[in-house]
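# give me a 3D structure for the following:
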Amino acid sequence: MTLVMYQFCRGFKLLILLSSLIAAENRHLSLKWDTIECHTHPSYVTDFKCLIIQPRRSVLSIELTLLEDLSSVETYTLVSTKYKSSPHYRKLFDITFDGCRVIADVAQSALVTKIYKAVIQSSNQPRKCPIKKGLIYYRNINIEDVLPSFMPVSNLLVQVTFSNIKEYYLNVTLKGKILQN
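Sure, this is the predicted structure:
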């Protein structure tokens, strides 16, 4: 692909994204989780709980006991959507980032940082790495207020994998719905 064609495609994608943002500017979205599944690596984690909090089902709580210190945290997040008429989920976006860097740079205004701040509001998450072994909790996680306005009204699948030196210690899979109020 030539550089001109590549730039044209990037510009076209940006135009579509901006159009979506303008159209979605005045709508308020809500989030309802249907299921949460957590899988842990037994070498790293014991005694874990993953819960959807009633009655609105937009709030989550996660608790786990780390069996050893984590010198690094790599986080991979995949967000997929599915419309009622479609049988399959389609990837909306995926991102891999250094969790320790996000912890250290919470002053950023990026989406990842906004979600991180919403997640740690009622948490004992350490504010620097390494993360020490012991109980880690994230209570009353609500990312509804930081949902980007361009998120489509649809079914939602979120998969998050937390790894320490390329070996996962926690996988979280969420299914839910984004609704327009």
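# use CA for all of it now, contacts and neighbours both
Fine.
# as a check, name the ranges of all helices in this structure.
3-24, 99-104, 111-120 (DSSP state H).
# could these be laid out in CSV, adding distance to Leu92?
Shown next, in CSV, are the helices of the chain (distance: least, C-alpha to C-alpha, whole Å):
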stretch, distance to Leu92
helix 3-24, 12
helix 99-104, 21
helix 111-120, 14
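# the structure of the following sequence is requested for comparison with the preceding one:
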Amino acid sequence: MEVNYYILQSLGYFIVVQQFHCEVNPHFITKASCDIVAPRNRTISAELVLMRNVKVLGGIVKVSIPNPKTKAFQQIFDITFELCKVLRERKRKALIDILHSLANMGDKKMHCPLLEGHYKVENVTIADSLPPLLTESPFLLTFTWFMPRVAPVMNITVHAHLYDLAKEHNRRKKYL
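Just a heads-up that it's a prediction; the model follows:
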């Protein structure tokens, strides 16, 4: 998955992840771990054990950036979807990009229903799933998986910074 970093880099941006946190519902998931891959902090890895088959799974993706005046985070992107419908219809490009990032999960493939068992993603960059309107700035990404009208399954929070490669090269030249 390191290829994603180079694709993003060729577009002129890279991401440094500062915090990556997962909160799971113990009725559905056990042995969850969410880690930032050191030393560069540009990719993430996650692992979990799904305790039961899931026939219907909804998701909410939200992206927020700091308001220049107040520095408080303001939401710029919010989308709710049903996983099986997105996988079946393949109409929402932003969601397909996110799900494509998660598609290689060891011996499991993203399909419906999700079968109980061990799921793992390694060295994934979240850059491919960011909305194109982001510019160099910190951002907050929240991703919620839920069973409609039943319960939340997992909440993922990523606090990171998007850097413009050209600006970063100029900063380095200035101090070298």
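# follow-up on the earlier one: among the helices of structure 1, which is nearest Gly134 of structure 1?
Closest approach to Gly134 of structure 1 among these is made by helix 111-120 (16.6 Å; C-alpha to C-alpha).
# count of residues packed around the counterpart of Ser80 of structure 1 in structure 2?
Applying TM-score structural alignment, one finds that Ser80 of structure 1 aligns to Ser64 in structure 2. Residues contacting Ser64 of structure 2 under the criterion other C-alpha atoms under 10 Å number 19.
# and if you look at Cys50 of structure 1?
Cys50 of structure 1: 18 neighbours (other C-alpha under 10 Å).
# and it? What does it align with in structure 2?
Cys50 of structure 1 maps onto Cys34 in structure 2, by TM-score structural alignment.
# OK, contacts around the residue positioned nearest the centre of structure 1?
Nearest to the mean C-alpha position of structure 1, by C-alpha atoms, centre = their mean, lies Thr77 at 5.8 Å. Counting by C-alpha atoms under 8 Å, 6 or more residues apart in numbering, Thr77 of structure 1 touches Asp94, Ile95, Thr96, Val158, Gln159, Val160, Thr161.
# ok, Thr35 of structure 1 next?
Ile52, Leu174, Lys175, Gly176.
# ok, now which ones touch the last one?
The contact partners of Gly176 of structure 1, taken as C-alpha under 8 Å, 6+ apart, are Leu31, Lys32, Trp33, Asp34, Thr35, Asn155, Leu156, Leu157.
# repeat that for the first one.
Residues counted as contacts of Ile52 of structure 1 (C-alpha under 8 Å, 6+ apart) are Trp33, Thr35, Ile36, Ser58, Val59, Leu60, Ser61.
# narrow those residues to those that are buried.
Trp33, Ile36, Ser58, Val59, Leu60, Ser61 (16 or more other C-alpha atoms under 10 Å).
# out of everything not next to it in sequence, what's closest to the residue nearest to the centre of structure 1?
Val160 (4.5 Å; C-alpha to C-alpha, 6 or more residues apart in numbering).
# wait, what's in contact with Pro148 of structure 2?
Val56, Leu57, Gly58.
# mind running it again at 10 Å?
Neighbouring residues of Pro148 of structure 2 by C-alpha atoms under 10 Å, 6 or more residues apart in numbering: Val56, Leu57, Gly58, Gly59, Glu82.
# equivalent analysis for Cys9 of structure 1, please.
Counted by C-alpha under 10 Å, 6+ apart, Cys9 of structure 1 has contacts Leu3, Leu15.
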